[in-house]
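> Sequence plus predicted model, see below.
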Amino acid sequence: MKGPVFMYYRLTNFYQNHRQYIKNFDFDQFLGDRVGSATLRTNCDPLAYSSDGKVIYPCGLIANSMFNDTASNLTSVDATGTYEMTTKGIAWPTDKQKYGPTKYQISEIVPPPNWALRYPNGQYTEEFPPPDLSTQDRFMVWMHVAALPDFRKIWARNDDQDLPAGRWRVSIDMNFDTLQYGGTKWLVLSTTTALGGRNPYLGIAFMSIGALCIVLGILFTLRHLIKPRKLGDESYLSWNQPGGGLPSNSRALALQSYCQAGYKPIENKDLQLDLTPLNREFVVYQNESTPPTTLSIVTQLNLCEALPIPDEKDNTDICTKGALICRKTVYAKKLKDDKETEFVAIVQNIAVDVEETNIMYSKLKPEFKPIDAEADATKRTFNKHDQSASITLECDESQSRSDSIKAGEKVPDHKDDKNGDDKKKEEESKGMSGMGIFFTIVLVLAAVYFIGGAFYNFKVYNARGRDLIPHLGKFYFF
């Protein structure tokens, strides 16, 4: 086995992920500080004090349940020789900063219950003093609790020598009882290679996720082939939907009554109008050029439903959401580099589709008036042809325009002149291509693989450094 060689102990059915177990330690005590009684009981009960009132050091459930089997170095059976293992480097360098020699007097502390057999009469003495936790690398490793009940923790390592092939003997003192909770314990030798090692759990998990992604990819592909949808189509945006994309019960008003089919402008007469073609947005431009500046009055209107205006209260360049008629006064100036600077000077809400109006907003109130018979071009052919209607929009200048809003200046991007075909191609090119979606999925799966694998190796195997890389080590079980 090529070096470096790592020795692990593996425990099964041992749950370190219980909340009470995880939080049952005192950080300040591990640093070596004396801890107050209330704090110690809060953090370490029921293993804060012994029955005779002495402080348990180190306190808590995690420290008390530390794996206490011992394993010797490997001794060759076929030949004379020993393969030396060391605890140097099995703990993280940052762990050294979390532990220190205790400031308690020996007479004030006792070992945890499961440590008592290591000390005469279960007490610390001058000959058998309390451990200096800053030098106990295996204790630091144990304090990193595992997320799953089947986990491995490093015991020793050899970074300099290869392990020759052959039969090797290791002597183990069996102190850690796994029968009481129905678990098992293993000794594991591991090394790292460029091809990785045996890790069936991660392999099964990643293959399952990969298979699920392939199935979803096939389903989405079939759906796209059967019912394709243009990528980047802005018509699917909520503010481009009728009523601004809101549910029908959340809109300001429903379709205006006069835009419904069969509308009767005069109640006592059987005269019906079909104004449904008006249910779309119209834009009217009035331009006045005084070089180098062009004044444009842009009027947007939909006589049936509110204009598709996004709900952006801080944007002063657009009308209020719910507007039926919106008028803007825009000044455009051509610069030396052929770019244009636009300045929206005034934004007016001519009519707003709301239940209640105030002095700033007016509700659209159409009036239907018959015209003179001489001016009605359809009157003379009424019996032979369908009757049509002439709609004239007149602005009532007597109404207050106090809703004018001074807008801020904005500089639009430079726009090249394009014909209709170029614009259509540009719209179709928006959005992510199929190849882009494929590589995005691959990138996401790779990220899930490496991040998930690193987290698993960290929690289960207490790995660090390059050992965090999934499938980097090859394991042999004895």
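Great, that's in hand. Residues are numbered from 1 along each chain as shown.

> drop to CA atoms for contacts and neighbour counts, all remaining ones
Will do.

> could you pull out the helices for the stretch 51-200 of the chain?
Secondary structure of the stretch 51-200 of the chain by DSSP state H, counting those that start in this stretch: the helices cover 61-64, 137-142, 200-226.

> In terms of secondary structure, what does the shortest one contact?
Translated: helix 61-64. helix 19-22 (3 or more CA pairs under 8 Å, 6 or more residues apart in numbering; DSSP states H and E).

> Which elements pack onto the helix or strand following the helix it packs on?
Moving toward the C-terminus from helix 19-22, the next helix or strand (DSSP states H and E) is helix 27-31. Where contact means 3+ CA pairs under 8 Å, 6+ apart, helix 27-31 is not packed against any helix or strand.

> quick one: contacts of helix 27-31?
Arg34, Val35, Tyr57, Pro58, Lys98, Tyr99, Gly100, Pro101, Thr102, Leu133 (CA atoms under 8 Å, 6 or more residues apart in numbering).

> Just give me the closest of these to Arg223.
Lys98 (56.0 Å; CA to CA).

> burial measure for the closest one, as a count.
16 (other CA atoms under 10 Å).

> Leaving out chain neighbours, which residue sits closest to it?
Leu31 (5.8 Å; CA to CA, 6 or more residues apart in numbering).

> now do Asn73
Glu84 (5.4 Å).

> I figured that neighbour was touching Leu74, is that so?
Yes: between Glu84 and Leu74 there is a contact under CA atoms under 8 Å: 6.8 Å.

> who's more crowded, these two?
Neighbour totals were compared for Glu84 and Leu74, and Leu74 leads with 17 against 14 (other CA under 10 Å).

> Rebuild the helices of the stretch 51-200 of the chain as CSV, extending it with distance to Lys185.
CSV is the format used below for the helices of the stretch 51-200 of the chain (distance: least, CA to CA, whole Å):
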stretch, distance to Lys185
helix 61-64, 18
helix 137-142, 15
helix 200-226, 18
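
> between these, which one is nearest to Gly434?
Using CA to CA, these put helix 200-226 closest to Gly434, at 9.7 Å.

> What helices and strands are in contact with the closest one?
So helix 200-226, by 3+ CA pairs under 8 Å, 6+ apart, packs with helix 434-461.

> Give the other helices and strands that the helix it packs on contacts.
Packed next to helix 434-461, using 3+ CA pairs under 8 Å, 6+ apart, are strand 151-158, helix 200-226.

> try this one side by side with the last:
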Amino acid sequence: MKKHRFSSIDNTAFKQQHLPAFWIYYSAKRILCYFFAIGIFCITMGIILLSASNSITEIEINYTKNCANCATFRENANNFKDECSCSIPFYLPQAIQGKVYMYYKLYGFYQNLYQYVKSRSNNQLLGMDIKNVDGCTPFTYSNDGLPYAPCGAIANSMFNDTIILSYNLNSSTHVQVPMLRSGIAWWTDKYVMFQNPPLSNLTAAFNGTAKPPSWHRPIYQMDEEMPENNGFLNEDFIVWMRIAAFPTFKKLYRLLNRTGYFSEGLPPGNYNFIINYNFPVTMFDGEKSVILTNLTWSGGKSTFLGIAYMVTGAITWLVTFCIIGIHLRNRRKKPLLSDQ
């Protein structure tokens, strides 16, 4: 008689899958404790996040309508050298303590369109080949045949309003609030994703290129006061090139230089925004705002995350009570015993 081909397998616990195993038994009591603890954690985190958000002092000034005359002028202007500025006074009812951040906010500007996002040259932005405009359609070459630097739709549409904040000490004395233009970009962006050409003379390095058609000045003259803040390392430019996911977004514009009257932050009182209006928004029915705020450990002023935690905790507790009800109902049901 022929021997079975599997008869040679050792009759061991391992090969016969008879090893001891641990079976996790989730009792109703244990599950209810888990759900109840998760609910407590979520609601507690929600309360903490909402408290942190409410402790932030923030003021937003929408200057689209306040600068309506400048908006009309900018839409009809043919020469970018023509400038229009407007002044917006406002009152700060309470001090903004600590580090103060100035943001600009755009409404209705879609940066997440596929063709818009792809319209850039990373090789050019790394300073490897500033005349490389591959992928920058439709902003690749000027009418003179010179490559744009920087090229692409993102760079061409860069936000270029100039915002100056002044503080009114009294009716006749106005002090310009000192603001920092450096330190607003991500470290990885400035030192990894963007680099200037190797030449120390940026004017010579960008020779043979043209500025984007919507720009007022070339990339190597973006900041006349800080030479190191020119070229592709200009932090306003770097901040703009980080794409926003939603049509309404804000981006960091300036940081408060905490010196003199402003060593503790922005004191309460009368202020004034002086805005050089350059960035057009009426063509796409958009709006512009400027925001002054401070931050906490949880970030900026936002109630979304706190409310999300609160809702999650409430739903978890609701499920917990439903499980308790089902468990108690099933415990009351006893099996029928036949008479013996």
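Thanks, I have it. As the structure is a computational prediction, the values presented were derived from the model and not from experiment.

> quick one on the thing from earlier: between the helices of the stretch 51-200 of structure 1, which gets nearest to Pro112 of structure 1?
Closest among those, once you apply CA to CA, is helix 61-64, at 5.4 Å.

> hmm, who's touching that closest one?
21-22, 24-25, 44, 47, 58, 112-115, 139, 142-143.

> ditto for stretch 276-289 of structure 2
Taking CA under 8 Å, 6+ apart as the rule, stretch 276-289 of structure 2 contacts 60-64, 67, 70-71, 74-75, 83-86, 104-109, 159-163.

> So which of those residues sit within helices?
Cys70, Ala71, Arg74, Glu75 (DSSP state H).

> quick one: which of those is nearest Lys301 of structure 2?
Ala71 (29.1 Å).

> still on that earlier bit, mean neighbour count, the helices of the stretch 51-200 of structure 1: which tops it?
helix 61-64 (a mean of 21; mean count of other CA atoms under 10 Å).

> just to revisit the earlier point, can you tell me what the residue nearest to Asn73 of structure 1 aligns to in structure 2?
Residue pairing (TM-score structural alignment): Glu84 of structure 1 is matched to Pro178 of structure 2.

> any idea how far that match lies from Ile61 of structure 2?
19 Å (CA to CA, to the nearest Å).

> Could you do Ala205 of structure 2 as well?
For Ala205 of structure 2, the distance to Ile61 of structure 2 - CA to CA - is 40 Å.

> rewinding a little: out of the contacts of helix 27-31 of structure 1, which end up buried?
Tyr57, Pro58, Lys98, Tyr99, Gly100, Pro101, Thr102, Leu133 (16 or more other CA atoms under 10 Å).

> wouldn't the first one be in contact with Val110 here?
Okay, so that is Tyr57 of structure 1. Yes: between Tyr57 of structure 1 and Val110 there is a contact under CA under 8 Å: 6.0 Å.

> what residues are up against Trp317 of structure 2?
Phe35, Phe36, Gly39.

> Make CSV out of the contacts of helix 27-31 of structure 1 and add distance to Glu428 of structure 1.
As requested, the contacts of helix 27-31 of structure 1 are exported to CSV (distance: CA to CA, whole Å):
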residue, distance to Glu428 of structure 1
Arg34, 71
Val35, 69
Tyr57, 71
Pro58, 68
Lys98, 59
Tyr99, 63
Gly100, 66
Pro101, 70
Thr102, 71
Leu133, 66
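
> ok, now which ones touch Ala210 of structure 2?
So, once contact is read as CA under 8 Å, 6+ apart, Ala210 of structure 2 ends up touching Tyr141, Ser142, Leu146, Pro147, Tyr148, Ala149, Pro218.

> Go through these and flag the ones preserved in structure 1.
Of those, the ones still in contact in structure 1 (both residues aligned by TM-score structural alignment, their matches' CA atoms under 8 Å) are Ser142, Leu146, Pro147, Tyr148, Ala149.

> for those, which one is nearest Ala52 of structure 2?
Looking across these and measuring by CA to CA, the closest to Ala52 of structure 2 is Ala149, at 42.8 Å.

> residue in structure 1 matching that closest one?
Going residue by residue (TM-score structural alignment), Ala149 of structure 2 aligns to Tyr57.

> roughly how far apart are the closest residue to its match other than its chain neighbours and His18 of structure 1?
Nearest residue to Tyr57 of structure 1, sequence neighbours excluded (CA to CA, 6+ apart): Pro111, at 5.5 Å. Using CA to CA, Pro111 of structure 1 is found at 23 Å from His18 of structure 1.

> Compare those two and say which one has the larger neighbour count.
Under the neighbour definition other CA under 10 Å, Pro111 of structure 1 and His18 were set side by side, and Pro111 has more, 25 against 10.

> Looking at the alignment, what corresponds to that one in structure 2?
Per TM-score structural alignment, Pro111 of structure 1 is aligned with Lys211.

> How about the contacts made by its match?
Tyr148, Ala149, Pro150, Arg217, Pro218, Ile219.

> Strands - which of those land there?
With strands taken from DSSP state E, there is no overlap with the contacts of Lys211 of structure 2.

> any chance of those residues in a markdown table, plus distance to Gly183 of structure 2?
A markdown table is the format used below for the contacts of Lys211 of structure 2 (distance: CA to CA, whole Å):
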| residue | distance to Gly183 of structure 2 |
| --- | --- |
| Tyr148 | 27 |
| Ala149 | 23 |
| Pro150 | 22 |
| Arg217 | 22 |
| Pro218 | 22 |
| Ile219 | 19 |
